[in-house]
Structures are given as C-alpha cells and as structure tokens.
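>>> Okay, sequence plus prediction incoming.
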Amino acid sequence: MTAPAEDLVRRAARKLVRGERLDLGTLAVEAGISRATLFRRVGNREDLLGDALWLMSERTLAKAVRRWETTEGPVVRDAEGRLRCLTVMGWYRADVAASTGLRVLLDNEPTTAIRVLTDPHGRVQPRVIAAYRELLARDVADGGFTPVVDLDSLSFALVRLGESFLYSDVVAAGRPNLEAAAKLLGVLVEGTPAAVR
C-alpha cells in the first residue's frame, strides 16, 4: 500500500470526526506503512492534525456555501437583506461548534487543539482567513457591500474574532456565544449587527 499524503490526511480527519485520538503509530499500521514513512509524507503529529482539521473545515465551509446556493441561489443578499458571506460564515461557525469530534479534541487536548487551530503560521488559521477573504471578495465583486478596510485585514479580523467566541470555553472559560459573534462580525463587515438565523 502506498498511502499518499492526501489519503493519510483523510484517514486522520475521519478519526477526528469520530472523536478518536490521533495516534501516528496506529495510523501508520492502519495505512500499512512505517512511522518514518508516515512522518516523511505528512510531518509530525501537529502537522497532520492541522491538515486534518483544515480538511474538516474546508468541507464544512463548502457545505455552508452549498446551503446558500440551494436556499438562495446566486444572490448576494437573501430576502431579509442578510449578506451571503456573513450568513455562510455563521453557518460554518455553527457547524464547527456542533462538531462532536472537534469538541472531544478540545476537551481532551485543549492546549494542542488551540495551538493547531489558531497558529498564524499553521495549517488551519491562514487557510480559513484565505477562505473568508474569498467569500468577502465574491460579495464585493457582486455588489454586496463596500468594505471600510482592505479584505486581508477584514478577513483576519473576522477569523480571529470568530475564534475568540467559538473557542471561548477553552481560551477564556466562557461559553461560546455564536449569536454575539454574528452581531459583532456584522458590525465589522457592514457597520450594523448581522441578523442571525
């Protein structure tokens, strides 16, 4: 068995979704390769964890985009005036917050999970920022809104503030408040609180 890096990342993501601890030795055995080969293909545990968490995030974000396209079509705002990018981001955060596998990881390995999820040079946060920037750019191009700051700064702020609320139980001993996050992010994007749905 050759077990390319993409397959190893998918295997790792499946384990995380199921709430299983990511053990490189076990994963190597299941893939039919040595630990050294696994390391050469995907890096250390945190590298693989980051790639697996990004894969999960990417799929979750794509699901939110498909949901908008299915319910609203190609429009930038829904019938109530809610902006596509903010709604998609809100659905994404809600799905992330509801992820049992991610919750298990945060409960069992809070320091590692937060480090991997929020590292500005890691494998998750920069990709989420880029994905948010793409959502924002699409809405700007389609005439949805005019940002008051550049899209790089805006997407960075949206992700960092969203993380603060999404992982508040781990980083600040508070409860995640996605409604408050949506309102604050709406102010950042449009100058007014976003309606939550």
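On my side now, so go ahead. Residues are numbered from 1 along each chain as shown.

>>> Going by C-alpha atoms from here, please, whenever you check contacts or count neighbours.
OK.

>>> ok, now which ones touch residue 106?
Contacts for residue 106 (CA atoms under 8 Å, 6 or more residues apart in numbering) come out as 113, 114, 170.

>>> So what touches the helix or strand encompassing residue 155?
Here residue 155 is covered by helix 151-166, with elements defined by DSSP states H and E. With CA under 8 Å, 6+ apart as the test, helix 151-166 has contacts from 93, 97, 118, 125, 128-130, 132-133, 136-137, 171, 175-178, 181, 185, 188-189.

>>> Most neighbours among the contacts of residue 106, which one?
In terms of neighbours by other CA atoms under 10 Å, the contacts of residue 106 top out with residue 113 at 21 neighbours.

>>> and the helix or strand containing residue 46, what does it pack onto?
Under the criterion of DSSP H and E, residue 46 resides in helix 45-71. With contacts defined as 3 or more CA pairs under 8 Å, 6 or more residues apart in numbering; DSSP states H and E, the secondary structure elements packing on helix 45-71 are helix 5-17, helix 84-97, helix 110-118, helix 125-141.

>>> Presented hereafter is structure B, for comparison with structure A:
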Amino acid sequence: MPVPSRRVVSAERVVQGGCVFFLRNATLDMNALADSLSVSRATLYRVVHSRDRLLGDVLWRLAERLLTRACAETAATGVEGVLETTRRFAVGVRQARPFRAFLRAEPATAARVLFTPAGGVHARVVDAQKGILVAAAGDPTWSPADLDGAAFLYVRIVESMLYAELIHGRRADPATAERAARAVLEAC
C-alpha cells in the first residue's frame, strides 16, 4: 500500500494565510486555517509550533505594515518625528476593526501574545522602535544615549495607551501618554 505524501507548507505561507484569516475573522481557528491551507492540523502545528506564536507572527506582520506606513508618512524629524510616527501608528491600530474585535473577544490571549515571549510581539515592537530612534537621531538636535532603554520605556508607554482597556479596563488619555513618551525621549 503506498504511503500518502505529506503536504509541505512554508512558515511564510502559513503567516500569509493567517493574516488573511485573521483579517476576515478577527481570530485564528487552527482547524479552519489548516483546511484553508490544505494541510493537516498536525502539519500546521509542526510549522508554527503554537497558536500563540502564529498569532504573534500575524499581529506583528499587520502592525509592521501600519508602522512602515506611519514612518513613510512622517514629515517631522527628531523627537517630533518619533511622536508623529507614533500618532499615525496609533490611529491605524484604533481603526483596525479585526484587531479591536480580537482584543474584546480574547483578552487573555491578546495580553499573552502582545506582551510576553509567547507571541513575541513586544520584543519585535521594541526592536522596531529602536530603529525609529536610530533614524530620528540623524537630527543633530537630538541624540539618544541609551537606545535600548529608551525604546523599551517608550513602547511600554505607547502600549499602556493603546491597550488601556485590555490592561485595566478603561480608556487612556492619548495626550497624557504623549507627554510621558515625550519625557522619555527628552530624557535620553
């Protein structure tokens, strides 16, 4: 009796499929995703290891697109450029209906994926923010000394504003968050 061949799928294809699925459904159902990719659930897990990790990859891919667009549309430089990029990114996150629906429907999963190594989103956002700070340091009026520390603190402030309802059940004031973020940048 012939042995059935195993269908192979790349991690990139799974993330792409996961992005499409997430944008349509505001979640990731691993069985339905495996079916849509024409692979078994076991093959899907072999490629991505866990739902949290795949959610992290999907959320980061979607956030990275927003961040790239925000950077490209930013006209200011230095501290003002960093803040402008953040404002543009925050608007994109607030307008992302599937993402907001996911936060409401699966708050514990969202917190785990966004803020812990399980999803890996936070670490990637900090690295991206460090890159933004490096680019902004090209402005001779501002040169941060501790890029790693500044990026980490800055991201935590922005996360506190973007995910205030998830973290403590109430909306944050963007103006207060921006003042705190500015203070971090100016203290560098």
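Noted; the coordinates are in hand. What you are looking at is a predicted structure, and each value in this text was computed from that prediction instead of being measured.

>>> contacting residues around residue 48 of structure 1?
Residue 48 of structure 1 neighbours (CA under 8 Å, 6+ apart): 9, 12, 42.

>>> Just give me the match in structure 2 for it.
When the two structures are superposed using TM-score structural alignment, residue 48 of structure 1 falls opposite residue 54 in structure 2.

>>> related to what we said a few turns ago, can you select the buried ones from the contacts of helix 151-166 of structure 1 in ChimeraX?
Only the buried entries of the contacts of helix 151-166 of structure 1 go into this ChimeraX selection, using 16 or more other CA atoms under 10 Å:
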select :93,97,118,125,128,129,130,132,133,136,137,176,177,178,181,185,188,189
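
>>> Counterpart of residue 158 of structure 1 over in structure 2?
Matched by TM-score structural alignment, residue 158 of structure 1 corresponds to residue 154 in structure 2.

>>> Which positions in the helix holding residue 46 of structure 1 come out as buried?
Neighbour counts using 16+ other CA under 10 Å place 46-58, 60-61, 63-65, 68 of helix 45-71 of structure 1 among the buried residues.

>>> and the equivalent of residue 26 of structure 1 over in structure 2, how many neighbours does it have?
In the superposition onto structure 2, residue 26 of structure 1 corresponds to residue 32 when matched by TM-score structural alignment. Burial of residue 32 of structure 2 is recorded as 12 neighbouring residues (other CA under 10 Å).

>>> wait, what's in contact with residue 32 of structure 2?
For residue 32 of structure 2, counting by CA under 8 Å, 6+ apart, there are no contacting residues.

>>> likewise the one 5 residues further on?
Listed by CA under 8 Å, 6+ apart, the contact partners of residue 37 of structure 2 are 14, 17.

>>> now do residue 40 of structure 2
For residue 40 of structure 2, the set of contacting residues under the criterion of CA under 8 Å, 6+ apart consists of residue 34.

>>> ok, it to residue 46 of structure 2 distance?
Using CA to CA, to the nearest Å, residue 40 of structure 2 is found at 10 Å from residue 46 of structure 2.

>>> same deal with residue 111 of structure 2?
Counting by CA to CA, the separation of residue 111 of structure 2 from residue 46 of structure 2 is 24 Å.

>>> From residue 174 of structure 2, how far out is the match of residue 48 of structure 1?
30 Å.

>>> residue in structure 2 matching residue 167 of structure 1?
For residue 167 of structure 1, the aligned residue in structure 2 is residue 163 (criterion: TM-score structural alignment).

>>> circling back to that earlier point, just the angle between the helix holding residue 46 of structure 1 and helix 110-118, please?
60 degrees (axes from the mean of the first three to the mean of the last three CA atoms, to 10 degrees).
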